[in-house]
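**Q** Pasting the sequence and the predicted coordinates here, then a few questions.
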Amino acid sequence: MPEHIPSRTPSEPPRPEGEFAGRVALVTGAGQGIGEAVVRALVARGATVAATDRVPDGVEALAKSLGGPDGTEGAGRVVAYPLDVTDAHAVNDTIARVEAELGPLDLLVNVAGILRTAPATELTDQDWADTFAVNTTGVFHTSRAAATGMTERRKGCIVTVASNAAGIPRTGMAAYAASKAAAAMFTKCLGLEVARSGVRCNVVAPGSTDTPMQRGMWEGDPEAERRVVEGDLASFKTGIPLGRIAGPEDIADAVLFLASDRARHITMQDIYVDGGATLR
């Protein structure tokens, strides 16, 4: 037996501190909520981040708060880019611009999403089309564009933020749930196709999370949060066994783990971050 076994070997993934230093990431839907939390977490760990959103005000303010293009107040840096993920040409142009200005993409995080709630029989054609345009087709556009370069370079990672609604029926959320289920399965199929190139694709499925989207569902109902935690029999919804609403940073932590070298042998997985709400 050897007298000494090193606690770390050269092949072991790096520790979390500074683990994204020198890497370039693009985050969609970065103007608020989960997307903003992902950007902040990546910058804190050394990444250069292209923060994108259809409404530029949020990402521009975020870039300024984190030190702007020079990264003067953080380990990494943020550059804001306006982007509508439903526009394939805009996606291709933006990713080309990001790679020209910041460097080749190492990481794509798909967060951009919208929610239209209504019983399935009352959803309009426009509700359905708009939901799929952002939540599913947008993921297709960005992932296709990013994966092309990643496979050529034989490295990279894509993480799609879907929803636990993709895996369990929800009343009033048929369009949203269906669009997120499609995005999750697309990401897994892509992961299978690009695995031999060393590119990994995974899904994070949040449950109820304290974001503007979630709070928009609670407007005018002071008991809404309590019912989310405790469950609502009338809507066939279980509660949250851990007894709390997630914070955006909880979701960001899962995203960063899957994007890191600590998860280098994980691909095509769907990680539910919902406090046990789907009883999976």
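**A** That came through, no problem. Just so you know, these numbers come straight off a predicted model, no measurement behind them. Numbers count the residues shown, from 1 in each chain.
**Q** Could you use CA atoms for every contact and neighbour count after this?
**A** Noted.
**Q** Can you tell me how far the closest residue in space to Thr211 that isn't next to it in sequence is from Val111?
**A** Distance criterion CA to CA, 6 or more residues apart in numbering; nearest residue to Thr211, sequence neighbours excluded, is Gly33 at 4.9 Å. Look at Gly33 and Val111: by CA to CA, to the nearest Å, they are 9 Å apart.
**Q** quick one: the strands in the stretch 1-150 of the chain?
**A** Under the criterion DSSP state E, counting those that start in this stretch, strands of the stretch 1-150 of the chain are mapped to 24-27, 48-53, 77-82, 107-110.
**Q** Next, format the ones you listed as TSV and append distance to Asp125.
**A** Converted to TSV, these look like this (distance: least, CA to CA, whole Å):
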stretch	distance to Asp125
strand 24-27	29
strand 48-53	25
strand 77-82	27
strand 107-110	24
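**Q** Kindly reformat the ones you listed as TSV containing distance to Lys237 and mean neighbour count.
**A** Below are those laid out as TSV (distance: least, CA to CA, whole Å; neighbours: other CA atoms under 10 Å):
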stretch	distance to Lys237	mean neighbour count
strand 24-27	31	27
strand 48-53	31	28
strand 77-82	36	25
strand 107-110	26	26
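**Q** I'd like to know which of the ones you listed is closest to Thr137.
**A** strand 107-110 (11.2 Å; CA to CA).
**Q** now for that closest one, which elements pack on it?
**A** Contact analysis of strand 107-110 by 3 or more CA pairs under 8 Å, 6 or more residues apart in numbering; DSSP states H and E lists strand 24-27, helix 138-153, strand 156-161 as its packing neighbours.
**Q** Ala246 is nearest to which of these?
**A** Closest to Ala246 of the helices and strands packed on strand 107-110, according to CA to CA: strand 156-161, at 14.2 Å.
**Q** Give the buried residues for the very next helix or strand once past that closest one.
**A** Going down the chain from strand 156-161, the next helix or strand is helix 174-194, by DSSP states H and E. By 16 or more other CA atoms under 10 Å, the buried positions in helix 174-194 come out as 174-188, 190-191, 194.
**Q** Run the angle between the next helix or strand after helix 174-194 and strand 156-161 for me.
**A** Reading on from helix 174-194 to the C-terminus, the next helix or strand found by DSSP H and E is strand 199-206. Counting by axes from the mean of the first three to the mean of the last three CA atoms, to 10 degrees, strand 199-206 lies at 20 degrees to strand 156-161.
**Q** try this one side by side with the last:
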Amino acid sequence: MVASTAPLRGTSFITGAAGGIGAAVASALARAGSPVALLDHDEAVHETAERLRGSGAEVYSVVADVADRHAVDLAVAAAERRLGPIGVLANVAGVLRVGPVLDLDDRDWAACLAVNATGVWNTGRAVGRLMRERGAGSIVTVASNAAAVPRVGMAAYAASKAASVMITRGLGLELAPHVRCNVVCPGSTDTAMQRALWPDPEDDGGADAVVAGSPESFRLGIPLGRVADPADIADVVVFLAGDASRHITLQSLTVDGGATLGV
């Protein structure tokens, strides 16, 4: 039996939707026919919403912190009132704090855990309860290939992303068979977060060093010869959210141009 190619069922709730991968995921889910609820701590999330409305999408946007359980619960309830039952949750909100384990400020460690791990915990519980009651839904968490491969100066980020992977898998096991939960692990992607690591964020040449790799810091290059576009990640999220992946759950799909060599 061939999986359905019908539009996604229900509303899609996307965190981290103000820009980067989150905004790309929101656009892709809207194109797939889903009303989209957008959450971000950045007021720019309303600008993303306006762009999507201009293309004919049904949109609701809210400024909130995914690390705040109460705020998440309120945002989820408001999204359902405005747009209807949530059928897809895309956890895309994330922060990057870099520095050696021995030197990183405690506040940076706490920020990584709060957004990248606790944020997924909060949204997964809030939306997961509703999906369990209805007996249907799909949850996709955007983690990182750093969740499986260590990087110099990125232990806090990697640990928090590894936590988000296991939260999602644990949730998927508990919500089966009716709710599927999967993970997308991007590698280097052309976003503001990625460019902040380059010597000059405005210089596209910064991608060259990423593609080439850095053996002295145990960093692999990218065999496909390019950093990802946010749309490359968004397309995989849409695939995992819809019926085309109806027999896939508890999985992590790495989208990094081969950078982690299939780890």
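**A** Ah, there it is. Keep in mind that this is a model prediction, so the values were computed, not measured.
**Q** care to give me the TM-score?
**A** The TM-score (TM-score structural alignment, normalised by the length of structure 2) is 0.95; 260 aligned residues with a CA RMSD of 1.4 Å.
**Q** which ones are touching the residue nearest to Thr211 of structure 1?
**A** Asp210, Thr211, Pro212, Pro248 (CA atoms under 8 Å, 6 or more residues apart in numbering).
**Q** Distance-wise, check the aligned residue in structure 1 for Leu39 of structure 2 relative to Ala175 of structure 1.
**A** Counting by TM-score structural alignment, Leu39 of structure 2 lines up with Thr52 in structure 1. According to CA to CA, Thr52 of structure 1 stands 24 Å off from Ala175 of structure 1.
**Q** how many neighbours does Ser235 of structure 1 have?
**A** Ser235 of structure 1 has 10 neighbours, counted by other CA atoms under 10 Å.
**Q** Then the one 4 residues further on?
**A** Under the neighbour criterion other CA under 10 Å, Gly239 of structure 1 is assigned a count of 21.
**Q** residue in structure 2 matching it?
**A** Under the alignment (TM-score structural alignment), Gly239 of structure 1 pairs with Gly221 in structure 2.
**Q** Pro212 of structure 1 now?
**A** Counting by TM-score structural alignment, the partner of Pro212 of structure 1 is Ala192.
**Q** which one of the helices and strands packed on strand 107-110 of structure 1 lies closest to Ala44 of structure 1?
**A** Nearest of those (CA to CA): strand 24-27, 12.8 Å.
**Q** so what corresponds to the residue nearest to Thr211 of structure 1 in structure 2?
**A** Under the alignment defined by TM-score structural alignment, Gly33 of structure 1 corresponds to Gly20 in structure 2.
**Q** That match and Asp208 of structure 2, how far apart?
**A** Taken as CA to CA, the span from Gly20 of structure 2 to Asp208 of structure 2 is 20 Å.
**Q** likewise Thr118 of structure 2?
**A** Using CA to CA, Thr118 of structure 2 is found at 34 Å from Asp208 of structure 2.
**Q** Kindly report the same for Leu89 of structure 2.
**A** Distance of Leu89 of structure 2 to Asp208 of structure 2, computed by CA to CA: 34 Å.
**Q** Neighbour-wise, give me the winner out of the contacts of Gly33 of structure 1.
**A** Within the contacts of Gly33 of structure 1, most neighbours by other CA under 10 Å means Pro248, with 20 neighbours.
**Q** list the contacts for that residue?
**A** Gly33, Ile34, Ala37, Thr209, Asp210, Thr211.
**Q** Residue in structure 2 paired with it?
**A** Match for Pro248 of structure 1 (TM-score structural alignment): Pro230.
**Q** Which one's more surrounded, Thr118 and Asp208 of structure 2?
**A** Set Thr118 of structure 2 next to Asp208 and count neighbours by other CA under 10 Å: Thr118 wins out with 21 against 14.
**Q** Identify the residue nearest whatever residue of structure 1 lines up with the more buried one in space, chain neighbours excluded?
**A** Under the alignment (TM-score structural alignment), Thr118 of structure 2 maps onto Thr137 of structure 1. Nearest non-adjacent residue to Thr137 of structure 1, counting by CA to CA, 6+ apart: Thr86, 6.5 Å away.
**Q** before we move on, the earlier item: I'd like to know how many residues surround the nearest residue to the match of Gly239 of structure 1 once chain neighbours are set aside.
**A** Once flanking residues are discounted, Gly221 of structure 2 sits nearest to Gly213: 3.6 Å by CA to CA, 6+ apart. A count of neighbours around Gly213 of structure 2, defined by other CA under 10 Å, yields 16.
**Q** Same question for Ala136 of structure 2.
**A** Neighbours of Ala136 of structure 2 (other CA under 10 Å): 20.
**Q** Map it across to structure 1 for me.
**A** Match for Ala136 of structure 2 (TM-score structural alignment): Lys155.
**Q** Look up how far Arg170 of structure 1 lies from that match.
**A** Between Lys155 of structure 1 and Arg170 of structure 1 the distance, using CA to CA, works out to 37 Å.
**Q** cool, Glu249 of structure 1 as well?
**A** Distance from Glu249 of structure 1 to Arg170 of structure 1, by CA to CA: 24 Å.
**Q** who's more crowded, those two?
**A** Per other CA under 10 Å, whichever of Glu249 of structure 1 and Arg170 has more neighbours is Glu249, with 19 against 16.
**Q** I figured Asp190 of structure 2 hits Asp232, correct?
**A** No. Look at Asp190 of structure 2 against Asp232 with CA atoms under 8 Å: they stay out of range, at 10.4 Å.
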